[in-house]
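[1] requesting a structural model of the entry that follows:
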Amino acid sequence: MDNWERRRLLGMLALAAVVPTRVAAAEAGEVLVISTLYSRHRQVPAYDLAALRRLIDAVKPDVLVLDVTPTELRTRKVWPGKVEYTEVIFPYLDAKGLVAYGSEPDEDLFKELTTAGGESYQAFKAQNPAGAKALDALKQSAYQALASRWQSAADVNSDKTDRLVAALREIEEGLVGGNAGPVQQQWDRHHALRLSDAVKAHPGRRVLMLVGMESRYRVLQALQQGGDVRPVESEAWLRRAGL
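    As a prediction, this is how the structure comes out:
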């Protein structure tokens, strides 16, 4: 290699070091199912609200499927704990003018399910107050432990996180009993069905579902069982994107 070629190679390496890597959007027709943390976004520096915004910007969705009811989507009013909607998702949606769907049950079914589930939790607390207190402590400790290890959005959306969440849900639903398990399962199937509807209505478009962390693993299971929608593997996609 002569001096001119050596200088040219060194110049190219120097340029590569200072030019930032572009994060490509998801490909046309890809479907991503991504967890959100509600108010925990404010307690997890690795996946705070700014990180969520960077994630959505990187995906560049054509269609959004959101963890809200149709009425909440229309009015832009949500349960106060869903801080990511008022601070990130709704502003993004309005700025981009994207098509969006609410994946939670509409008002009648919402009331039916929340009433049935709420009655089971009230009965559990009344009949087993020590168990209810221990369950709350277990969940808080588990999520604090997870958050202490999360270094990125990819960690939050990892198979490891999903497995732990699934185990916690199994313990919780088994302890509470009654309608707790069936209601949550029906709720998560509803998320999956609305995502399938959105994908079918927009063939070839890039669809991003944002759903609470405790629901994501069951949504993915339902989609796998249905077979008509195949989301990309989120953890690997996010790691490739540097997120």
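[2] C-alpha only now, for contacts and for neighbours.
    Noted.
[3] what's the strand or helix carrying residue 171 in contact with?
    Applying DSSP states H and E as the criterion places residue 171 in helix 159-176. By Cα atoms under 8 Å, 6 or more residues apart in numbering, the residues outside helix 159-176 that reach it are 120-121, 124, 131, 135, 139, 146, 155, 180-181, 213-214, 216-217, 235.
[4] again, 6 Å this time
    124, 180, 181, 217 (Cα atoms under 6 Å, 6 or more residues apart in numbering).
[5] neighbours of the third one, just the number please.
    Using other Cα atoms under 10 Å, residue 181 has 19 neighbouring residues.
[6] centre-most residue in this structure?
    residue 35 (1.6 Å; Cα atoms, centre = their mean).
[7] who are the contact partners of residue 198?
    Residue 198 touches nothing, counting by Cα under 6 Å, 6+ apart.
[8] state the helix or strand in which it lies.
    helix 180-201.
[9] could you point out the helix or strand that follows that helix?
    Past helix 180-201, the next helix or strand by DSSP H and E is strand 207-212.
[10] what's that next one packed up against?
    Applying 3 or more Cα pairs under 6 Å, 6 or more residues apart in numbering; DSSP states H and E, we find strand 207-212 packed against strand 31-36, strand 63-66.
[11] let me have those strands in a markdown table, extended by distance to residue 229.
    What follows is the helices and strands packed on strand 207-212, written out as a markdown table (distance: least, Cα to Cα, whole Å):
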| stretch | distance to residue 229 |
| --- | --- |
| strand 31-36 | 8 |
| strand 63-66 | 14 |
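[12] I'd like the structure of this one too, to check against the first:
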Amino acid sequence: MKYTFLPVVFILGSLFLAQVLPEETPVNNKSEVFVLATLYRRHNSTPVYNLDTLKRIISAIDPQVFVLDVNPKELKEQKVYPSKIEYPGVIFPLVNEMQRPAYAAEPPEPVFTEIVQAVIKAHKEFDSTRADASRSLQQYTGSLFNVLKIVWQTPADVNGQRTDKALAGKRALEDQLIGPVDIDGDRRWTQNIVNVTLQAANAHPGKRILVLIGIENCHGVRAALRAQNGIQLVDMEQWLRRQ
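    Purely as a prediction, here's the structure:
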């Protein structure tokens, strides 16, 4: 009997702890990192993920730190490109109301302009030298998002693995067609987001960090953060399904 008592006690204790601990518990004072997609203007045409829904999700997460899809100048001035309707509509008002630290995930100048201009130039060259392929890619992108809007029945679907895989496939096709400048720009952009997120985690250990990123970059950011041992990446899809 003495050989089985301790294992039984251990198992019962483990079961008890599993019941009383919250579903997402920070491990070893690691920051919990939530990567939540934003849709820019597509929020207006996506009822299941409109601005009111985005606001409710952010409020439910109750982040202690924000990492935003803006550059440092935009964060300071709280002015963004007109397409990013979620920022004046939801995100900046919440940041101001909640009075939480906010980090700019996009590169500072001059790196921001360097990457953006190089990618724009590569896309323009692709449009002019391979016009048929460019039109096909644009049609594919439009059709893909039309299909995704049909598939998206809940916010969890928007932030789910199927969406990430679909948009990762789109990115792979773009990289192959447009070439190394596009690949390098995406790599540097994603790495900057990861670096800023880790900087925020180091400055605020054990805190809930919300990374708000345009949906087409979410798959790359989630994959890169998943490989980081210093944080606890929350499964956004599963977290949303539990709400």
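[13] ok so, going back, right, and out of the contacts of helix 159-176 of the first structure, which lies closest to residue 3 of the first structure?
    residue 217 (56.9 Å; Cα to Cα).
[14] can you tell me what that closest one aligns to in the second structure?
    Aligned counterpart of residue 217 of the first structure in the second structure: residue 219 (TM-score structural alignment).
[15] work out for me the element that match sits within.
    With DSSP H and E as the criterion, residue 219 of the second structure is inside helix 215-226.
[16] next, the angle from that helix to strand 208-214.
    On the basis of axes from the mean of the first three to the mean of the last three Cα atoms, to 10 degrees, helix 215-226 of the second structure is oriented at 140 degrees to strand 208-214.
[17] mean deviation of helix 215-226 of the second structure from the first structure?
    Once fitted to the first structure, helix 215-226 of the second structure is off its aligned match by 1.2 Å on average (mean Cα distance after the TM-score superposition for the first structure).
[18] repeat for stretch 117-127 of the second structure
    Mean deviation for stretch 117-127 of the second structure: 0.8 Å (mean Cα distance after the TM-score superposition for the first structure).
[19] do stretch 132-146 of the second structure as well
    Stretch 132-146 of the second structure sits 0.5 Å off on average (mean Cα distance after the TM-score superposition for the first structure).
[20] residue 239 of the second structure looks like it's in a strand, true?
    No - Residue 239 of the second structure sits outside any strand when classified using DSSP: H, G, I helix; E, B strand; the rest coil, being helix.
[21] the match of residue 217 of the first structure: neighbour count?
    Residues near residue 219 of the second structure, counting by other Cα under 10 Å, number 22.
[22] over to the one 4 residues further on?
    Burial of residue 223 of the second structure is recorded as 12 neighbouring residues (other Cα under 10 Å).
[23] do residue 187 of the first structure as well
    As a measure of burial, residue 187 of the first structure has 21 neighbours, counting by other Cα under 10 Å.
[24] do the same with residue 134 of the second structure
    The number of residues near residue 134 of the second structure, taken as other Cα under 10 Å, comes to 19.
[25] okay, and the aligned residue in the first structure for it sits in which element?
    Residue correspondence to the first structure (TM-score structural alignment): residue 134 of the second structure is matched to residue 132. Using DSSP H and E, residue 132 of the first structure falls within helix 129-149.
[26] tell me what angle that helix forms with helix 159-176.
    170 degrees.
[27] residue in the first structure matching residue 150 of the second structure?
    Under the alignment (TM-score structural alignment), residue 150 of the second structure pairs with residue 148 of the first structure.
[28] neighbours around its match, how many?
    Residue 148 of the first structure, neighbours per other Cα under 10 Å, totals 12.
[29] how about residue 204 of the first structure?
    Number of residues near residue 204 of the first structure (other Cα under 10 Å) recorded here: 14.
[30] what sits closest to it if chain neighbours are left out?
    Of all residues not flanking residue 204 of the first structure in the chain, residue 29 sits nearest, at 4.0 Å (Cα to Cα, 6 or more residues apart in numbering).
[31] next up, the contacts around residue 103 of the first structure.
    66, 67, 191, 194.
[32] highest neighbour count among these?
    Most neighbours among these, by other Cα under 10 Å: residue 191, with 28 neighbours.
[33] distance-wise, check that residue relative to residue 202 of the first structure.
    Taken as Cα to Cα, to the nearest Å, the spacing of residue 191 of the first structure relative to residue 202 of the first structure amounts to 17 Å.
[34] any chance of the contacts of residue 103 of the first structure in CSV, plus distance to residue 226 of the first structure?
    Putting the contacts of residue 103 of the first structure into CSV (distance: Cα to Cα, whole Å) gives the following:
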residue, distance to residue 226 of the first structure
66, 20
67, 20
191, 13
194, 13
